[in-house]
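J.: Kindly return the folded structure for what I paste below:
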Amino acid sequence: MSLLSELLNKFKETFDTAPDVVASSPGRLDFLNTHQDYKGLPVVSVGVNLRTYIAIKIVNGDEVSIVSYNLKEEGSPFQDIFRLSDLKLREGKWFGNYLRAGLIAYREKGIKLPGMYVGILSSVPVGGGLASSAALLVSFLGAVAYALNLSVSRKEIAELAYHAEHDIMGIPCGRLDQYGSAYGKVIRIETRPPYNVEEINFREGVFVVLDSGIKHSTADIHPKRQAEIDEGLRILMRMPEIPLSLKEKLGEHYYEPRWEEITMNEITPFLAKIPKVSAKRIEFTLRMNSSTELALKIMRGLEVSPSEIKNVLPSHFHKEVDIAFKERGKEKILRLIGIIMNYQHELLRDLYDLSLPELEAIRNSALSSGAYGVKLSGAGLGGSLIALTRDRKTAEEVLRRGLSAGAKRGWIVEI
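T.: Predicted structure coming up:
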């Protein structure tokens, strides 16, 4: 039975009626330019074939009744009932707060909300690095829009979901998750206004998600890295020897520089004069972004020369680049993207200090099993790794070996 059919059956059993609408949104992979969205740099998301489904029935009155069938199956608290006349977030961590925040976001836009029955069923694993909360919010906001015949675009849904999670719930996220779930496929998301989205026509390879089972907190990691960048930027801005042409592109806070206009050549002489940790974080930002733009060029199907790639990647990747260029078509593209994924993992590990021995053991097993590239996904210091493979057979071996190496859970996903 499909997930959709299962949801429809469960909804009828719970509420003794059929829903008016059903909407769904995919989970997403944090593919390229990880830890860059809060700096205003573009990020690349991959929507995958795991989805969250939301069914809604509009009812008289102002009562909202929500049932999560996943939580019910787990034996956890699974129902949230409240009145719209008393719409507010509950104290502590509560699954219903995501939907409550979504309704608050709609109300702030002047939308008159009716009572409703809501059923949730999802194949997007919670805490697996696939943005389950964004898939929940986006599918719910979309379902409400359909049920109320609201004219809202995918971009508006993504912005509402971001506002609900970031501003109303106070979760320190960027826009990657919400846009990735709202658009699906492979997209390049600009994280400065007007938040343009470019859909990339790329559907090659099979991905494996390997969940280390090590819990991490975005709320702990992001503010620390941001403060480390700020410390270095403040010192740089006060250096009289820095040319005005560079200083005009900098700023005192991590979100102020025009990062995409700054080159390593022009800033390297001054990085030695600031704390080493701050220098590493700034170098990470520049190198991560330049390698992302290179990967996007390859994924768009544009011509890229070996020398162009070698100018971006360090020398220990050059032999692999030469091997990739001996291939043709899909094989060449997947190998090149895999090489850039591996480079970005090294940046996350060595310049952003976000890996752990347990993560490296899982990653090494995936690479030795035939994965082209394996990198951290999400905040780091735990969470998940994503691996790019040629086909499903290879993906199955990567998953098997990853689980043997310490991953607690894993999934094979496609775009």
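J.: Going by C-alpha atoms from here, please, whenever you check contacts or count neighbours.
T.: Will do.
J.: list the buried ones in the top helix by length along the chain?
T.: If each helix of the chain is counted by residues according to DSSP state H, the longest one is helix 276-299. Of the residues in helix 276-299, those buried under the neighbour-count criterion (16 or more other C-alpha atoms under 10 Å) are 277-296, 298-299.
J.: go on, stretch 46-66?
T.: For stretch 46-66, the neighbour count (16+ other C-alpha under 10 Å) marks 46-58, 62-66 as buried.
J.: same deal with stretch 157-174?
T.: For stretch 157-174, the buried set under the neighbour-count rule, 16+ other C-alpha under 10 Å, comprises 157-166, 168-169, 173-174.
J.: With adjacent residues omitted, what lies nearest to residue 197?
T.: Of all residues beyond its chain neighbours, the one nearest residue 197 is residue 189 (4.8 Å), with distances taken as C-alpha to C-alpha, 6 or more residues apart in numbering.
J.: One more, please, to line up against the first structure:
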Amino acid sequence: MKATAPGRINLIGEHVDYQGGMVMPAAIDRYIRAFAQENQRPEIRLSSSRSKGELVIPIAHDTPFSGDDSWANYAFGVVAKYRDAGYEIAGFDVRFESDLPVGAGLSSSAALETAAALVVEEILGINLSKTERALLCQSAEHDWAGVPCGIMDQLAVNAGVSEHVLKIDCSTHEITQVPLPAELSVVVVDSKVKHALADGEYAKRKADCDAATAYFDVEFLRDVTIDELDSARLQIGERVYRRARHVITEIARVHDFSAALDAGDTTRAGTLMAASHSSLRDDYEVSCHEIDALVKIAIRLGAIGSRIMGGGFGGSLINLVETDTASQFAEEIVACYRKEIGLDVEAMAVKLVGGACIEGIG
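T.: From the prediction side, this is the model:
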């Protein structure tokens, strides 16, 4: 059997999903594929085109992996979640292959989790809803990989729709499908600066947001107004204030961005992406000089909007461009960055595609 799970981009709404905010992601045509078959043993055998050897894991295994084997937390962690939910899982062999960059802010983790989940469901003969599967994968990432992620990545990977952006309410999990105008395309630039969210910076930002919600006695920062936040600036401290200001203003930008797309106002959409990047750079402090340099080059080359995407600390730049210039833009930003900064990046025009699926082989 083969399970295919796409990566995802996020046009706007960064670092707000774990605060119940609004986001606008889409699944893209870069994938992790899982090739699997049952092995008639009480064990899972994992291998990947990006790691050496094979991991043989008893189905009853219950502790996270570390070091070179830590990637298995995203795959076996999902298996363990089905097991712990009461399902009796037969042993299987699975190999993962991918053309989805790792550490580039394109949700390779959520794609790996979802591919593993689809394999387990096929073996069990069950079919969870896309939201149920996304929540299970999110739980696995929390408990096995140690990353306190929100729900955006898993929902986008599971619920993607061709040629559409998903406007997701991360509190209710309600999804609205928003067509991307044919004259607009997305170009992703992988800065080749890698991040590891579990190293602690992601968790520190989330802890700052949690400090703000505790002060206001609310579940999510989406329930706090900017005026309320401003009035508490001295009490909560400057760092927590700036983290919370990013979240509150970014959620507002998502609503405005969706309205701009509906109205065909591409200039407004680009302005909102620029404001998002500034907020992520200055208030949330998750950008870096390589990404900031790429944003400046992208705008100079004619991008409608450009900003850092993903967890931050490197990763990718997302650019909204005119469709008839997408390929040229991708070539030029690579050449300009190499000439001006002296480093290589990878740029790819991506298509918006449907979500994860499973299909038989042979």
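J.: picking that back up, just checking, next helix/strand downstream of the longest helix of structure 1?
T.: Using DSSP states H and E, the helix or strand that directly follows helix 276-299 of structure 1 along the chain is helix 306-312.
J.: which helices and strands does that following helix pack with?
T.: Contact analysis of helix 306-312 of structure 1 by 3 or more C-alpha pairs under 8 Å, 6 or more residues apart in numbering; DSSP states H and E lists helix 276-299, helix 318-324 as its packing neighbours.
J.: Run the angle between the helix or strand following the shortest one and helix 276-299 for me.
T.: Using DSSP H and E, the next helix or strand after helix 318-324 of structure 1 towards the C-terminus is helix 329-350. Interaxial angle, helix 329-350 of structure 1 versus helix 276-299 (axes from the mean of the first three to the mean of the last three C-alpha atoms, to 10 degrees): 170 degrees.
J.: if we look at stretch 162-173 of structure 1, which residues are touching it?
T.: 38, 89, 97-98, 101-102, 104-105, 174-175, 178, 218-219, 222 (C-alpha atoms under 8 Å, 6 or more residues apart in numbering).
J.: Any idea how far apart the tips of it sit?
T.: Here the two ends of stretch 162-173 of structure 1 are set 8 Å apart, with distance taken as C-alpha to C-alpha, to the nearest Å.
J.: Now check structure 2 for the residue matching the residue nearest to residue 197 of structure 1.
T.: In structure 2, residue 189 of structure 1 lines up with residue 168, judged by TM-score structural alignment.
J.: shouldn't that match be in contact with residue 176?
T.: Yes. Contact criterion C-alpha atoms under 8 Å: residue 168 of structure 2 and residue 176 qualify, at 6.4 Å.
J.: more crowded one of the two?
T.: Neighbours were counted for residue 168 of structure 2 and for residue 176 using other C-alpha atoms under 10 Å; residue 168 has more, 25 against 13.
J.: next helix or strand past the host helix or strand of the more buried one?
T.: Secondary structure assignment for residue 168 of structure 2, by DSSP H and E: strand 164-169. Along the chain past strand 164-169 of structure 2, the next helix or strand (assigned with DSSP H and E) turns out to be strand 175-179.
J.: and that next one, how far from structure 1 on average?
T.: Here the mean offset of strand 175-179 of structure 2 against structure 1 after fitting is 2.7 Å, by mean C-alpha distance after the TM-score superposition for structure 1.
J.: tilt between that strand and helix 238-263?
T.: Between the axes of strand 175-179 of structure 2 and helix 238-263, defined by the same axes, to 10 degrees, the angle is 50 degrees.
J.: Determine the set of other helices and strands touching strand 175-179 of structure 2.
T.: Applying 3+ C-alpha pairs under 8 Å, 6+ apart, we find strand 175-179 of structure 2 packed against strand 164-169.
J.: Can you name every helix or strand that the strand it packs on contacts?
T.: Packed against strand 164-169 of structure 2 by the contact rule (3+ C-alpha pairs under 8 Å, 6+ apart) you find strand 22-23, strand 25-38, strand 175-179.
J.: Would you mind giving the residues in structure 1 matched to the shortest one?
T.: Aligning strand 22-23 of structure 2 against structure 1 (TM-score structural alignment) gives residues 42-43.
J.: picking that back up, sort out for me which of the buried residues of stretch 157-174 of structure 1 are in strands.
T.: Among these, the subset assigned to strands under DSSP state E is empty.
J.: Just name the closest of these to residue 413 of structure 1, please.
T.: residue 158 (22.4 Å; C-alpha to C-alpha).
J.: Which single one of the buried residues of stretch 157-174 of structure 1 is nearest to residue 212 of structure 1?
T.: Closest approach to residue 212 of structure 1 among these (C-alpha to C-alpha): residue 173, at 21.0 Å.
J.: Just tell me what the closest one corresponds to in structure 2.
T.: Using TM-score structural alignment, the partner of residue 173 of structure 1 in structure 2 is residue 149.
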